[in-house]
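Undergrad: My questions concern the predicted model and sequence given below.
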Amino acid sequence: MYCSKCGAKHDINSRFCPSCGAPINNPTSADFNQNDLRHDVTSDKSAKTEALRAYIGKNADYYINKWQIETGEVKKDSWNWAAFFLGFFWLGYRKMYSVLFALVAVFLVTDVILYALDIDGSLINSGIGMGTSVFLGLMGNYLYYLQAEKSIVKNSHQDIYLKDKIATDGGRSILGVFLAIFMIIVYIVISAFILDPVFATPEVEVIEFGYSEMDGEIDDPSSEFQPYDEIFFSFYFSSLEGGPYKVVIEKLEGTESLYDQWEDEVPPDWPGVVASMYAPEEEGDYIMKIIQDNEVVAKGEFSVE
């Protein structure tokens, strides 16, 4: 039972509210049987079923049949097409906010893990989305029953049910649908604009190699050279802003070992560089890295045969 003044929960036999001290006029069994409360409280053998109907409101027969209340044991798995197709919106519509928040949290935690492991999550998220739809389609009715049961327990005492309060807790909510839309938007914003920039690896441009250049572009592209060939290479800075940078060449021999390095600089308004060098005298595979502000902003591989 709840205090009419402060809303605190109290025992049905309490004379004063344990929270605010206000006197309590507790209804007795006789009170509940009075005609003026007949439509608010019921205590016959079908009282719980009627309480469930009060909680559900519209489409009560549908859920009562799905739960198979008459068997005495609630059916846990039964299909709900609305829950399958509408998902989060159905949860909001039926005021199942705790399940809604829990599923959004699952999606966010999954995104954090995928971003941290640098895994493309498009297929995984699609799978989780479909799995969520199937889960709600199959178990949504039972989850709804558990929520209705919670409300009924809160608003009953000794098989006496306050149907008006139960009906207020349950029913449908258009605002709940808007809450679901809001939660989806929050998830998208957090995932796309917070998690993605935090975990995303810096973009690395590709270095192009060739035998010649024309008008700032590689004219005769190739990644295979002879010792002492003149190698032309070009790249863009990931920020499209020049300045000082370092060129590092490593030889690939199972592991990367430093072969050569030097520093260079271009005007800040240069978005990229076209330059040349001579091929190493040693045959093998090489990787060139362009480092700016202690980060690799471009890299590419070539070989000497």
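TA: In hand now; what should we look at?
Undergrad: When you work out contacts or count neighbours from here on, use the C-alpha atoms and nothing else.
TA: OK.
Undergrad: dump the residue contacts of residue 138.
TA: 77, 78, 79, 80, 84 (CA atoms under 8 Å, 6 or more residues apart in numbering).
Undergrad: Name the member of these with the most neighbours.
TA: Neighbour counts for these, by other CA atoms under 10 Å, peak at residue 84, which reaches 21 neighbours.
Undergrad: any idea how far residue 109 is from residue 156?
TA: From residue 156 over to residue 109 the distance is 37 Å, taken as CA to CA, to the nearest Å.
Undergrad: neighbour-wise, which of the two wins?
TA: residue 156 (20 against 13).
Undergrad: I figured that one hits residue 164, correct?
TA: No. In this structure, residue 156 is not within contact of residue 164 by CA atoms under 8 Å, at 11.3 Å.
Undergrad: which residues do the two both contact?
TA: With CA under 8 Å, 6+ apart as the test, residue 156 and residue 164 reach no residue in common.
Undergrad: what number of residues lie near residue 34?
TA: Neighbour number of residue 34 under other CA under 10 Å is 11.
Undergrad: okay, now the one to match up with it:
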Amino acid sequence: MKSLVNSMYCPECGKELNESEKFCGNCEKQTSAVESDLTQIPENVQNDNLLSAFVGEKKQAYYFGKWHPDNKRPINWAAVFATFFWLGYRKMYKVIAYILLIFIAIDIVILVTGIDGGPINNYIGLGVAVTLGIAGNGIYKNHAQKEIEKLQTEYSGEQLLEKVKQRGGTSWGGFWIAILLFSGYILISIALEMLAYLFLG
């Protein structure tokens, strides 16, 4: 990962430059006359560097490829098949919590109305998998940008870069957190069924 400090970039197009270069080889802008600008990294370049740091080195090419506007196949197959566990692995715990709260609300409606919840739950599970497969990359990018924005209010420079790396990346601990959250949902669902049986007959 390139350092965010003491880097030299063309203020016109963002191309990285050597200190000795008098003209940008990409856009031909004269650089010697704007030396003060060269010490400042263009915002779009810094944002991409921070986003790359958040994603992690191994998957930078994959996610930036998926996020490209010209990508016609943005499906995230890991999100399709792993759903909650992919979310946990990528540290998106709030998304897991929101989905499980929706599941609990649906379970309550099913129990109160007395309708057959089997087919409904199957369709909902399939819907979650498809939705995460199609929108998962966008959800992850939005999550990453929000986390980076929070960190930018507290840190800068190399410290910011390190904090972004720590906040992002992957986590097998997060994977197990997702399992625990889903297990908690199962226990709540069972408890709701027992309460419905006792009070609703």
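TA: Structure received. A quick note: this is a predicted structure, and the numbers were derived from the prediction, not measured.
Undergrad: quick one: TM-score?
TA: The TM-score (TM-score structural alignment, normalised by the length of structure 2) is 0.72; 158 aligned residues with a CA RMSD of 2.3 Å.
Undergrad: corresponding residue for residue 96 of structure 1 in structure 2?
TA: Residue mapping for residue 96 of structure 1 onto structure 2 gives residue 92, with TM-score structural alignment as the criterion.
Undergrad: same question but for residue 172 of structure 1, I mixed them up
TA: So residue 172 of structure 1 corresponds to residue 170, using TM-score structural alignment.
Undergrad: Could you check how far the closest residue to its match other than its chain neighbours is from residue 174 of structure 2?
TA: Taking CA to CA, 6 or more residues apart in numbering, and ignoring the residues beside it in sequence, residue 170 of structure 2 has residue 90 as its nearest neighbour in space, at 5.0 Å. Between residue 90 of structure 2 and residue 174 of structure 2 the computed distance is 7 Å (CA to CA).
Undergrad: quick revisit: ok, for the match of residue 96 of structure 1, nearest residue in space, not its chain neighbours?
TA: Nearest to residue 92 of structure 2 is residue 143, by CA to CA, 6+ apart, at 7.4 Å.
Undergrad: counterpart of the one you found in structure 1?
TA: Match for residue 143 of structure 2 (TM-score structural alignment): residue 147.
Undergrad: Count residues in the vicinity of its match, would you?
TA: 20.
Undergrad: Work out for me the element it sits within.
TA: helix 122-154 (DSSP states H and E).
Undergrad: Can you tell me which of the contacts of residue 138 of structure 1 is nearest residue 49 of structure 1?
TA: Nearest to residue 49 of structure 1 among the contacts of residue 138 of structure 1 is residue 78, at 18.4 Å by CA to CA.
Undergrad: What's that closest one aligned with over in structure 2?
TA: By TM-score structural alignment, residue 78 of structure 1 lines up with residue 74.
Undergrad: Go ahead and report the secondary structure state at its match.
TA: coil (DSSP: H, G, I helix; E, B strand; the rest coil).
Undergrad: I figured it hits residue 138, correct?
TA: No. Residue 74 of structure 2 is not in contact with residue 138 according to CA under 8 Å; the separation is 9.1 Å.
Undergrad: Now list whatever residues contact both of these two.
TA: With CA under 8 Å, 6+ apart as the test, residue 74 of structure 2 and residue 138 both reach residue 67.
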